[in-house]
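J.: 3D, please:
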Amino acid sequence: MEQTKKEMSEIWEWAKALFIAFGLVLLIRYFLFTPIVVDGESMKPTLDDGDRMIVNKIGYEVGEPNRYDIVVFHAPEKKDYIKRVIGLPGDHVAYKNDQLYINGEPQDEPYLESRKEELNEGEGTLTEDFTLEERTGKTIIPEGYVFVMGDNRRNSKDSRIIGLISIEEIIGDTGLIFWPPSEVGFVK
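T.: Below is the predicted model:
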């Protein structure tokens, strides 16, 4: 009899521990962080197809996106995309001669340098010329929206095609690759 009570008590303790552990995993997974797999080439050379990353879901609950953050958002096609924030609310975005201009000021994009160097003479520019007005019909990005682009500018379905992204559609930002092992680390 004593042995049965002890066994039942031990089983109950294990069940409670497992219940708490699963509860914490669910809390973390659905409210704080979530894994995502990069699908496609649109963020090359920064991210490769198949990279596995951690998405920080709490960052934008307490703050706003920053320029050049890599974010995951719900796209109009009912799919999640990974892109880089280029334009923020109140910004005017334009590209001329492979140079990004925000509110008329040239901006550095160091994450594109290796891609630009890969272009051979006569292949043109990495990013075609455009203005915010041409792509969205807006003169500035309205409150509550951002303009996003993939780092692989020649092969990215981003705000130039799908339009401005509502900040409410952003799941979170990402910058940590956890798989494959050869790529583990932070990206910018």
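
J.: rest of the way, CA atoms for contacts and neighbours
T.: Fine.

J.: biggest strand in the chain by residues?
T.: Using DSSP state E to define each element, the chain has its longest strand at strand 170-179.

J.: Now do it: which elements does it pack against?
T.: strand 52-56, helix 59-62, strand 70-74, strand 185-186 (3 or more C-alpha pairs under 8 Å, 6 or more residues apart in numbering; DSSP states H and E).

J.: what sits against the residue nearest in space to the middle of the chain?
T.: Closest to where the C-alpha atoms of the chain average out (C-alpha atoms, centre = their mean) is Val71, at 2.2 Å. When contacts are counted by C-alpha atoms under 8 Å, 6 or more residues apart in numbering, Val71 touches 82-85, 170-174.

J.: What sits closest to it if chain neighbours are left out?
T.: Spatial nearest neighbour of Val71, excluding adjacent residues (C-alpha to C-alpha, 6 or more residues apart in numbering): Asp173 at 4.2 Å.

J.: Ser114 now?
T.: Pro45 (7.7 Å).

J.: returning to what we had before: need the contacts of Val71 in a markdown table (columns: distance to Phe31 and neighbour count).
T.: Output for the contacts of Val71, formatted as a markdown table (distance: C-alpha to C-alpha, whole Å; neighbours: other C-alpha atoms under 10 Å):
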| residue | distance to Phe31 | neighbour count |
| --- | --- | --- |
| Ile82 | 19 | 27 |
| Lys83 | 21 | 26 |
| Arg84 | 22 | 23 |
| Val85 | 22 | 21 |
| Ile170 | 14 | 21 |
| Ile171 | 10 | 22 |
| Gly172 | 11 | 24 |
| Asp173 | 13 | 25 |
| Thr174 | 15 | 26 |
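
J.: Also this sequence, please, to line up against the first:
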Amino acid sequence: MRRKRKRSRYSSGLSFYEDKNTVNTSRIAEALLWVSYTVIALFLAVICFRSFGFRIGVLGGSMEPGIVQGQNVLVNKLAYRMSTPQRGDVVAFYPGGDDKMHPSVKRVVAIPGDSVQILNGVLLVNGIPCSYSDGYSSISEAGLAADMEILEDSQYFVMGDNPEDSEDSRSAGIGTVQDEDIIGSVWLALPADGSRLHRVE
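T.: Got it, this is the predicted structure:
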């Protein structure tokens, strides 16, 4: 008669520990994967915030009524990586190219190749009255724009929507803005006294 082989009394215990080790390894792998996803998500969130959520406090009333004094705006710093500012864009830039100065927010009214002049109180771009703001038809101070100027490559002429309370490209302290001094496109105005959250246009 053939004898039955005795099962080791330790075999079931060994199997238990092997299963336990497998479960622990699986849980560790899942935890590491979760941590990796979390780190990547946080990294992408920081990149997005720094790119699209760069916040600037607007000084003065040069962009009223759309953007009021003291209102915070968000700047898209990636807007002009693959393109260039266009007429009508509201941009943030460093006045005089000095990145130690508080950024200024103004509207681009003329781009490279355009002619710009303020004649009889009216802002003319390529000889045509500019209509981005009602204030552009009753400008009391022409400044540097009293004589016609044709913008060279990388030069932009910027003005505030409220030109009577704006230091902009008409002023020798700012002049035309170089493209390397433009931080990005202003796209969102945050809530402030008397002004709600709205997209900047």
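
J.: quick one on the thing from earlier: quick one: map the residue nearest to the centre of structure 1 onto structure 2.
T.: Aligning on TM-score structural alignment places Val71 of structure 1 opposite Val91 in structure 2.

J.: can you pull the buried residues of the strand or helix carrying Arg135 of structure 1?
T.: For Arg135 of structure 1, the host element (DSSP states H and E) is helix 132-136. By 16 or more other C-alpha atoms under 10 Å, the buried positions in helix 132-136 of structure 1 come out as 132, 135-136.

J.: before we move on, what about stretch 5-23 of structure 1?
T.: Of the residues in stretch 5-23 of structure 1, none is buried (16+ other C-alpha under 10 Å).

J.: do stretch 43-62 of structure 1 as well
T.: Buried residues in stretch 43-62 of structure 1 (16+ other C-alpha under 10 Å): 43-44, 46-48, 51-57, 59-60.

J.: Show the residue spans covered by the strands in structure 2.
T.: Counting by DSSP E, the strands of structure 2 are 54-57, 72-76, 90-93, 104-110, 115-119, 122-125, 128-129, 149-150, 155-159, 177-178, 182-189, 198-199.

J.: The second one corresponds to what range in structure 1?
T.: Per TM-score structural alignment, the counterpart of strand 72-76 of structure 2 in structure 1 is residues 52-56.

J.: same check, this time on the last one
T.: Counterpart in structure 1 of strand 198-199 of structure 2, with TM-score structural alignment as the criterion, is residues 185-186.

J.: average gap between that stretch and structure 2?
T.: Average distance, stretch 185-186 of structure 1 versus aligned residues of structure 2 after superposition (mean C-alpha distance after the TM-score superposition for structure 1): 1.7 Å.

J.: That stretch: how far from the chain's middle?
T.: How far stretch 185-186 of structure 1 lies from its chain's middle: 14 Å, per C-alpha atoms, centre = their mean, to the nearest Å.

J.: hang on, the earlier thing: tell me which of the helices and strands packed on strand 170-179 of structure 1 sits nearest to Leu126 of structure 1.
T.: strand 70-74 (19.1 Å; C-alpha to C-alpha).

J.: in the superposed pair, what's the mean gap between the closest one and structure 2?
T.: Taken over the aligned residues, the distance from strand 70-74 of structure 1 to structure 2 averages 0.8 Å (mean C-alpha distance after the TM-score superposition for structure 1).

J.: angle of that strand against strand 80-87?
T.: 120 degrees (axes from the mean of the first three to the mean of the last three C-alpha atoms, to 10 degrees).

J.: Would you confirm that Cys102 of structure 1 contacts His92?
T.: Heads up, residue 102 of structure 1 is Ile, not Cys. Yes. In this structure Ile102 of structure 1 lies within contact range of His92 using C-alpha atoms under 8 Å: 5.6 Å.

J.: ok so, going back, other residues contacting the match of strand 72-76 of structure 2?
T.: Here stretch 52-56 of structure 1 makes contact (C-alpha under 8 Å, 6+ apart) with 32-38, 72, 171-180.
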